[in-house]
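A.B. asks: Model the structure of this input:
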Amino acid sequence: MSVSKGLVAVCAHLLSERGVLDLDAPVARYWPEFAASGKADTTVCDLLAHRAGLPAFSADPAGTPLPGLLDGGSRVRALAAMRPVWQPGSAFLYHALTYGDLVGEVVHRVSGRRIGRLFAEQVAGPLGLDLWIGLPRREEHRFARQSAGPPPTAGRIATAVGNLGLAPDHPLGTALRASAAELARFTDALGRREGRSAGIPAAGGIGNARSLSRLYAALVGHVDGVRLLSPGALDLARTPHTDHLPQPAPLHRLDGPDRSRFGLGFELPRPGEPLLGDGSFGHAGAGGRLGMAHPGSELAVGYVCTAMSWEPSAGPDPRWVPWTAAVREAAGIPAPA
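C.D. replies: Purely as a prediction, here's the structure:
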């Protein structure tokens, strides 16, 4: 699920550190079609920090049907043509599925490689990871099926969005309904080969906990001689980029101390979700998945599971609370302030 967003972020930062991708540049420098519909000034940083105003692939509240959702070219064309539902850079709100194609297409335009291929060649390969964006057929026999339960119905999604204070025809409300419907369809598709091979970058990563922890370890130190990012590049990736911004109107009234915090592609500690304490970074995924690291202690952790709940939660997955606290204590990492 969304632990995959960390994999995508690593690829973008690799290109940035090599000097071929300017994170402060307009997206349209690398992806000219993206300039349409008021997006000419949207920056790569806006994409990485969930500030782009494009939380869904469709302006229809029903969202994109499954054939289009599993077609990478269709998803990218839809995002290039779409008008943002808030002024990019002025607010932030989680881009559940679109994040991966927004950042992934920039990676593709800069490197000439699709995000799954670049990750396989330049990250997973050198580190020997069992971790893929798009599961190869040869690995199908290793896939452990998840139990997700029935996804939320359209009516339940509409009620949840309405409870946020958004009118049915509000553009943001429409986008959030579409996003939730798209996420439910894709999660269901992960139960079939077509979903696992599609490689939707924001949520389609498949691997194991050992490989996930090994990836994060190579961000904060050397793993068998491989370090993915320099300390300076890592500091840039985990610098807060949303703390100064509200959520888009009218959701800004829901802002509070426990709201999500983002660097450039990674989640940062917050009161309800402290990760590995101050200075740590990582990314959670629906259903309880989690990857994270603490540079000061060079500790990296990966956690995966097969039982997924659709029930919303205001805080971290309850399965995390005991063991993440125990890990911090065992590593001697001070409790977060």
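A.B. asks: CA atoms for contacts and neighbours, from now on please.
C.D. replies: Will do.
A.B. asks: and after whichever strand or helix holds Lys5, which helix or strand comes next?
C.D. replies: Using DSSP states H and E, Lys5 sits within helix 4-17. Next helix or strand after helix 4-17 toward the C-terminus (DSSP H and E): helix 44-48.
A.B. asks: Sequence B follows; please return its structure for comparison with A:
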Amino acid sequence: MTAVEGFADPAFDGLRELLQRNLSDGTDVGASVAVVADGEQVVDLWGGTADVDTGARWVKDTIVNTYSLTKTMTTLAALVLVDRGRLDLDAPVARYWPEFASNGKSGILVRHVLGHTSGVSGWEQRVTLADVCDAPRAEDLLAEQAPWWEPGTASGYHATNFGHLVGGMVRRITGVGLGEFFATEVAEACGADYFIGTPADVDPRVAPLIAPPPTGFDYAALPPDGVFVKTMTNPVIPVPETSSRMWRGADIGGANGHGNARSVALVQSVVSHAGRTPTGAQLLRPETVERIFDVQADGTDRVLGVALRFGLGYALPAPAVHPSIPEGRVCWWTGYGGSIVVNDLDRRMTFAYVMNKMNPQLVGAPRTDAYVAQAYAGL
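C.D. replies: Okay, the predicted model is just below:
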């Protein structure tokens, strides 16, 4: 049995015990949890097996693909540009990306993209994984198509293309890709080991994801022209493909970020700590952070099929999905398989959980919610 390593304030012994129990009984294979509270890292724990094929242990600097948790990092990159006056949340996307106005998209606002209400939740044209990994090409295809519903009227989760839509604006405003902008302006500022577009020399530290068991869900039984099928199956991304160099190195700000709980918590604590980085620098003004809580959609999401409230780039408390996340100035998001980050501004706390053994749920995994509950018990 692998003992959990790292440190935790005694108040969070329950979190340590849950991680140890899950690693011992196989609920988790390799995982890390972290809490930043009131400006201090009070939990930084990890353990288990990083690679079941080689038996390599999950160590302090092991990182893993966090799937859609990446969207919270992409959102911070966008908010940095908002804070600097280079991106207006209430402006049309086409102000920064003129080609995007085509096919009835001139009225789509920046906040519609960040709130998953743009009507452009996927690609109309058939795309391959290679297309998705070629960010400029994938962005160009999105610019050409029409929205699938009236922008601003409802959310439809931008599952894979969220980072391409935000990245399309970042590229045109800054002249560099999303991953490079995030690295220099966010991750470096926070002293965090998190990547959107992971360099090849980091590969030895990456824990391969362990695919969840098949759900038995039959996509073929659904209308092929429905928003869900078009969003979630174009393209289908088999979990083993996330270990390819093409995937790891690509600029996919909706899905291919790599980090561990420590790095996630360090970056995201900017949100729970009024815009300050762990080093004390002011990355965002408090009023910029508050824009996250501008509700963009509140109802059943057209893609995920569950009731969600979306602010800007994050979900807001949703008791039916994650009952352990309390009401208040709290924002969160999760990644396919179960990784999660919760930013609680009322309690000045950020919690992160990152793992390699995936749950089948897209949102609301019970294992994940149990970790969130223990983090709050520690407070």
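A.B. asks: and the lengthiest strand in structure 2, how far from the chain's centre?
C.D. replies: For structure 2, the longest strand by residue count, based on DSSP state E, is strand 40-51. Relative to the mean C-alpha coordinate of its chain, strand 40-51 of structure 2 is positioned 19 Å out (Cα atoms, centre = their mean, to the nearest Å).
A.B. asks: Give the aligned range of it in structure 1.
C.D. replies: Against structure 1, there is no aligned range for strand 40-51 of structure 2 (TM-score structural alignment).
A.B. asks: buried stuff in that strand?
C.D. replies: Neighbour-count burial for strand 40-51 of structure 2 flags Gln41, Val42, Val43, Asp44, Leu45, Trp46, Gly47, Gly48, Thr49, Ala50, Asp51 (criterion: 16 or more other Cα atoms under 10 Å).
A.B. asks: can you put the residues you listed in JSON lines and add distance to Leu379 of structure 2?
C.D. replies: Output for those, formatted as JSON lines (distance: Cα to Cα, whole Å):
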{"residue": "Gln41", "distance to Leu379 of structure 2": "13"}
{"residue": "Val42", "distance to Leu379 of structure 2": "10"}
{"residue": "Val43", "distance to Leu379 of structure 2": "11"}
{"residue": "Asp44", "distance to Leu379 of structure 2": "15"}
{"residue": "Leu45", "distance to Leu379 of structure 2": "17"}
{"residue": "Trp46", "distance to Leu379 of structure 2": "20"}
{"residue": "Gly47", "distance to Leu379 of structure 2": "23"}
{"residue": "Gly48", "distance to Leu379 of structure 2": "25"}
{"residue": "Thr49", "distance to Leu379 of structure 2": "29"}
{"residue": "Ala50", "distance to Leu379 of structure 2": "29"}
{"residue": "Asp51", "distance to Leu379 of structure 2": "33"}
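A.B. asks: Pick out whichever of these sits closest to Ala320 of structure 2.
C.D. replies: Proximity of the buried residues of strand 40-51 of structure 2 to Ala320 of structure 2 was ranked by Cα to Cα; the top entry is Val43 with 27.2 Å.
A.B. asks: my guess is Leu245 of structure 1 contacts Pro88, does it?
C.D. replies: No. The criterion here is Cα atoms under 8 Å, and Leu245 of structure 1 misses it with Pro88 at 11.3 Å.
A.B. asks: Specify which residue of the two has the higher count of neighbours.
C.D. replies: Per other Cα atoms under 10 Å, whichever of Leu245 of structure 1 and Pro88 has more neighbours is Pro88, with 21 against 15.
A.B. asks: just checking, the more buried one is part of a helix?
C.D. replies: No. With DSSP: H, G, I helix; E, B strand; the rest coil as the criterion, Pro88 of structure 1 is assigned coil and is not in a helix.
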